Each structure stands twice: as C-alpha cells, then as structure tokens.
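Participant: Provided below are the primary sequence and the corresponding predicted coordinates.
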Amino acid sequence: MRLASYNVENLFDRAKVMMLDTWAEGSEVLQAFAEANEILGKPQYSQADKDKLAELLIELGLEKSDEAGFVILRRNRGELLKRPRTGGLEITAEGRADWVGSLELKEAPVDHESMLNTARVMEALKADVLGVVEAESRPSLLAFNEQILPSVGGTPFDHVMVIDGNDSRGIDVGILTRAAYPLVSMVSHVDDVVGGERIFSRDCPDYTLATPSGARLHVLVNHFKSKGYGDPRRSDARRKEQATRVHAIVEGLIAAGETHVAVIGDLNDTPDSDPLAPLIEGGLLTDAFHHPAFEDGGYPGTYGSCTANNKIDYLLLSKALFDKVTAGGVIRLGMWPGTRPKKWDVLASLTAKVNAASDHAAIWVDLDLG
C-alpha cells in the first residue's frame, strides 16, 4: 500500500492574510488576531484585558467598522464595544457571557489553476491512504474529492474524514483512503491539555484503518504550531509539548500491541530541532527519509526552497512499518521551482507562482503489508 502526506494549503478558500506573498507580511495580523481571540474567550475581562483588546482591534483595522481588510468582527447579540466620536474603542463587555459573536479572518477563493494543480499532485501520488493538512472541512474535502479530482483525471477516494480541530482559520487535518483500507475507528485529541491549555493547534486524530491482510494501521495526522508568527520561544515550547504528547500516544498504542503506527503531516520544524526531539529521538518512530529505498529527488527539504532548513513534512514510522518500506519519495510537481535556474520539474500548468498547488511537497512511502 502507498501511504502519503500532503499539505494542500486549503482547497477552495483560504484566509486572505495567509495568501500574502510572505509570512512576514501577515504575521503581525495573525499575531494580533490570536491575542485578541485569547482575550475575547476569557470569562471575565480585567481593565488591562479591555485596554489590550481595544489596542489589538485597532491594530486589526476595526476602529471605525466591524470589517477590515483581513478580519470581521461579528456581533450577534449583547454589547462588546463602543466607538466614541472622538476616536478609539471602548470595551464595554465585562466578559464572554456579555456578548455573542466572533472575531474571524476573512477568506478568499484559492486561485483556480492552483486548485486544479493540487488535484493533479494528488493524482500523481497514486496513494492508497493520504493524510491531508490544511483542509477547510470534511464537506470541502469531500467536494474536492468527488468533483475536482475527477476533473483532472483522478480517481476519487472511497473514504474521506476530517475531525474539526482547534484552529478557527479552517486549516484542519484529515484523511482519504481507498476501499481496501476502510476507517474502522477514530480518536480525536482536540481536548488533550497541559497546564490548563489545549495541546494541539489543530488536532492529532488517530485514524485506525483495516488492511486486506487483516492488519490494523494507525495513522496520526498532525500539523504542529507554526513558526510564522508569535513569540518564537512560546512557539517552540508549544511544538515541544505537541511532540511530547504525540510520542506518549504512540507509546501507548505500541504498549497495547498496535505495531503498525505512522505519524504523518507538517510538524513545522526540522529533524534536528529541540522541539521535535521528544518525537524524532524517542526511539519509537523513524523518519521514512532515512530508509535506503527512499529518494528525496536531490533536495533534503519539503517546503519552499527545499533546503535542509525546510524539511518540515514527515512520514514517521514505527519499527514494524519501517521494516516493511519498499520505496518512497517526494513529489514537487506542484511547487514553484524558481526561475534561475528551475530547481525541479513541474506540471505543465504551473506557469506562474500563483498557480502553485502548495508551498509544500507531497511525500509518500510504499509499505508491504502482505
């Protein structure tokens, strides 16, 4: 069977701020958005909370209106704030129970050719089991599978699943499988906590699949905390907590006799990083990139320019699975290759950077499960 992972960077719609040319352009907006939502969710707002929230909402462009370039403040009932004629914002709510609504990122359609190129990469993968990172929702992934994939000559998958996670931006993780590998159970870890805070930025769903040989395969799809915005120390600490928890989940599965376990997805850090050490160096899992049968296409990375510093996508396999690897590789057909010179071959339809399917490569491994 072929197991694969692909960060599709959304299928139909994506937060407008995440469609800017570089992370640096949108990082301040995303940071202010995250901080504002953290305050908005508190049961009680202190005066310091109110002052900071007003500052953040103004930074987001909401001083004069509930809609700005990248965000929308939805106020359905109750009272959150006032806008004095003299300018500024006054937070009038005393806590979350005083108003009903939300602070949301505005979305925009993904470039049409980019969407089709995503489908072309998925078809080129020829995967039996595909972990997908940054899917908007199950309905979106299902529609993409049933409508867009066939439009480029692909064969739709038989099973599609996404568990809604902790990220409000519509970047969840999910799985698609062929009929021979049905989903027999799934366990969500959205509510796993440490220090009173949820661990996973999205989720760490444990999808259990049946195989034709009768073996069970656990696939844990992940998308760790980004380096793109926020305090780097806090981001590193969050990824380390996530890596530590995933390692504990895998340890529990193997202790229970589940030998076929894979942790796949975008872990947003390099193999030699301290945050990933609990998972990479834990001894339970091995990166498929280290298998002699794995071909990286001449580049060690999976994101952007694909240098070693951009190796952030993974197929981590338990010993029993690693021993069954027969082949593996990286598909960069949908990634912008640069121009001077072009780094790798791409789809004929990828003629401009905006048409790139994703900034991430798709990665795959063949497993002889009998």
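Facilitator: In hand now; what should we look at? Residues are numbered from 1 along each chain as shown.

Participant: only C-alpha atoms for contact and neighbour calcs from this point on.
Facilitator: Will do.

Participant: Tell me where the stretch 1-150 of the chain has helices.
Facilitator: Counting by DSSP state H, counting those that start in this stretch, one finds helices in the stretch 1-150 of the chain at the ranges 23-40, 47-59, 112-125, 138-143, 149-151.

Participant: before we move on, what about the stretch 151-300 of the chain?
Facilitator: 232-255, 277-280.

Participant: Burial-wise, tell me which of those comes out on top.
Facilitator: helix 277-280 (a mean of 20; mean count of other Cα atoms under 10 Å).

Participant: For it, name the packing helices and strands.
Facilitator: Under the contact definition 3 or more Cα pairs under 8 Å, 6 or more residues apart in numbering; DSSP states H and E, helix 277-280 sits against helix 232-255, strand 285-287.

Participant: Might you calculate how far that helix sits from the centre of the chain?
Facilitator: Centre-to-centre, helix 277-280 and its host chain are 19 Å apart (Cα atoms, centre = their mean, to the nearest Å).

Participant: circling back: for A308, find the nearest of the helices of the stretch 1-150 of the chain.
Facilitator: If you check each of those against A308 by Cα to Cα, helix 23-40 wins as the nearest, at 19.1 Å.

Participant: Put this next to the previous one:
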Amino acid sequence: MQLTITTFNVENLFNRYAFLDSPWEDRSYEKFIQAIGVVSIASRAGDLVPYPISEIQRNNTAQAILDSKPDILAVQEIENIYTLRIFNETYLDNYFDRMICIDGNDPRGIDVGLLLRKDFNANIQNIRTHIDEPEKGKSIHRTSFLNSGYWVTGAIFSRDCLEVDINLNGKIITLLINHFKAQDKTQASVVRRTKQSERVAELVTQCAKSGKLPIVLGDLNATPVDKSLVSLLKHPLLKDPFPPETWTHYYVPKKNMSRLDYILTHKNIKSISTHIVRNGLTTKCKKYDGPRYPTVGQEHTEASDHCPTSVVIDV
C-alpha cells in the first residue's frame, strides 16, 4: 500500500486576526477568527504587526497543501480543532474527513495536529498526548494566560508530541508529531530541544518493541548538524529518506534557507520518493528560482515560511 505523508508548519491559520482588546466570552468563534483585523500577532516574536493574515495567504497555504496530495498531513502552528475544520471546509473543499488536535502547552495558539484524506483507507486506533510529561526533577505548573490558555513550566514538550496509531491493512504506523523548542540563540533552547529529541527517541524504541512502525515528523526547529537532534537522526531504528541538500524553510531577516522540517521513518518502511512544494515561498527568497503561485509576492502573500515536505512510502 503506497501513501503520501506530509508535514507542514502553516505559520498560523487564523490566530493573527484575533482582536486583543476584548474577551472571548459570548462571541461566535467562527466570526471571531474570520473577522477582518487591523493588527496581528507575529507568533515567534510575540509582538504586534499592523496587518492581518490575508485571504491570499490562506488560499496559498491551501494550494500548497493540495499540491502535496497528502493522504496523511501533520500540521504545526494551528490554533485548535475548530480552525482546522473551518480551514478544511472553506479553503480545502473538505479534502480531509478526519482531524485530530489536542490543546498543547503553548498558550499562543500554535498546536500540532493530524488530518487524513477523505476516503483514505486507514483506521485511527489510538491517540496519545505527552503534554503532562515533566522534565526530570521538575514539576509541571500551569498559569492562566490572557484568557486564552495556560502558561506551562516544567514540561518536556513546548507544545506536544502527538502520538497517533494508524492501521494500514493490518500494519500499525505510529506517527509522532512534533514542534520542538525554537532556536533563540541561548543554550537553554538547545538543552530543551535535546530533551525533547531524547524523549521522542525513547518513544520510537517503545513503539518498535510493541510491533509498530514509528514515524517522527514535524518542525524540529534545528538543522541536521545541530547536536540537539542527534538522538533522532542517529537512532538505529530510524532513517531519513531526504537527500542531504534538502531545505524546507526560508528565514527572511537573514535571507537564510535551512532544513527545519523532517519525516524520519522506521528503517523497515520502504520510501518511494520525496517532494517539497516551494511554490508558496515569498519572492524575497531569491535563491529559489522555481515556479510560484501567481499571487505570491514579497510580503503577506506567502503560504508560509516553511514548505510542505512529503514522502511517499510503501507499507
């Protein structure tokens, strides 16, 4: 059975439309997230910028997903299950019919999720979250934050490691969907990512021992040479089907292309091909001279700063 698995950091679907000067209570969520805003949240910096996510951006994000033709799609930086459903119906013409998202440990609305293509012959068997796993020697504490979530300290995972078992014709693949700690030029972020990588590596080993085929995927927020990812990239049960020159992300301030997004498959899974959709990248990325969507320009039109990254496997 051949199938396409894709991972994509969508750089927020709707969240930057949120008005910050009024509470959520007694408001229609659908209208709230689709309102035309005058400010938006730059999620990585946490500051305000004088523009919302545009309709062009949402359409280009959707087109990048559709062009990837995923049977299974892992996403990062989504607000919640409601935004996934609305985005799927409004912009993807209900391409997916099964969606999973559990509120994670980041109150900024950047959770991870999973979607399965409509009529895809697979069964979701188990869903596990790891939001309540503490770092060694620490306790988890949650504090209500801005009436929208909880600020969490002491947890291993910045967001979550969403673990999903899927039955494919009698074989179980276990997807471990992640969005690791971001790089912030401090040793603390390296240490945090290292702990996250080590824990996911343990989960890989546990899955394999129980007869499942683990696949680690998502935005790991580090390049392959970063020491924080050693536990995964050197794991004896995993392989990286992508070529060494792969890049998946463009960082505008430094005009830098790098690889932050990964799909690491169990060594016994046959990889047929890989592909990356870059048509939605900002035109500021001069080193990419391939085709782009007609509406993509320099600012506020790109699909994301990440590229949908896919592997075709045979299970």
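Facilitator: Received the coordinates, thanks. Quick caveat: nothing in here was measured; it's all calculated off a predicted structure.

Participant: Any idea what the TM-score is?
Facilitator: The TM-score (TM-score structural alignment, normalised by the length of the second structure) is 0.80; 271 aligned residues with a Cα RMSD of 2.4 Å.

Participant: For K343 of the first structure, find the nearest of the helices of the stretch 1-150 of the first structure.
Facilitator: Between the helices of the stretch 1-150 of the first structure, helix 112-125 lies closest to K343 of the first structure; by Cα to Cα that is 17.3 Å.

Participant: So what touches the closest one?
Facilitator: Helix 112-125 of the first structure is contacted by residues 4, 8, 11-12, 148-149, 152-155, 331, 333-334, 347, 349-350, 354-358, 362, 364 when judged by Cα atoms under 8 Å, 6 or more residues apart in numbering.

Participant: where exactly do the strands run in the stretch 1-150 of the second structure?
Facilitator: 2-9, 40-42, 47-49, 72-78, 96-101, 111-117, 123-128, 141-145, 149-153 (DSSP state E, counting those that start in this stretch).

Participant: Which residue would you name as the spatial centre of the second structure?
Facilitator: Nearest to the mean C-alpha position of the second structure, counting by Cα atoms, centre = their mean, stands Q76 at 2.2 Å.

Participant: how about that one, what's its partner in the first structure?
Facilitator: By TM-score structural alignment, Q76 of the second structure lines up with V133 in the first structure.

Participant: Its match and A180 of the first structure: what is the separation?
Facilitator: According to Cα to Cα, to the nearest Å, V133 of the first structure and A180 of the first structure sit 22 Å apart.

Participant: distance of L176 of the first structure from V193 of the first structure?
Facilitator: 27 Å.

Participant: So these two - more neighbours on which side?
Facilitator: Shown here are L176 of the first structure and V193; by other Cα atoms under 10 Å, L176 has more neighbours (25 against 13).

Participant: which non-adjacent residue is nearest the more buried one?
Facilitator: The shortest distance from L176 of the first structure to any non-neighbouring residue, by Cα to Cα, 6 or more residues apart in numbering, is to V160 (4.6 Å).

Participant: Now do the same contact list for the one you found.
Facilitator: Contacts of V160 of the first structure (Cα under 8 Å, 6+ apart): 138, 141-142, 174-177.

Participant: Which residue ranges of the stretch 151-300 of the second structure form strands?
Facilitator: With DSSP E, counting those that start in this stretch as the criterion, the stretch 151-300 of the second structure has strands spanning 161-168, 171-179, 213-219, 238-239, 249-251, 256-258, 261-266, 270-276.

Participant: Quick check: buried residues in the second one?
Facilitator: Of the residues in strand 171-179 of the second structure, those with enough neighbours to count as buried (16 or more other Cα atoms under 10 Å) are 172-179.
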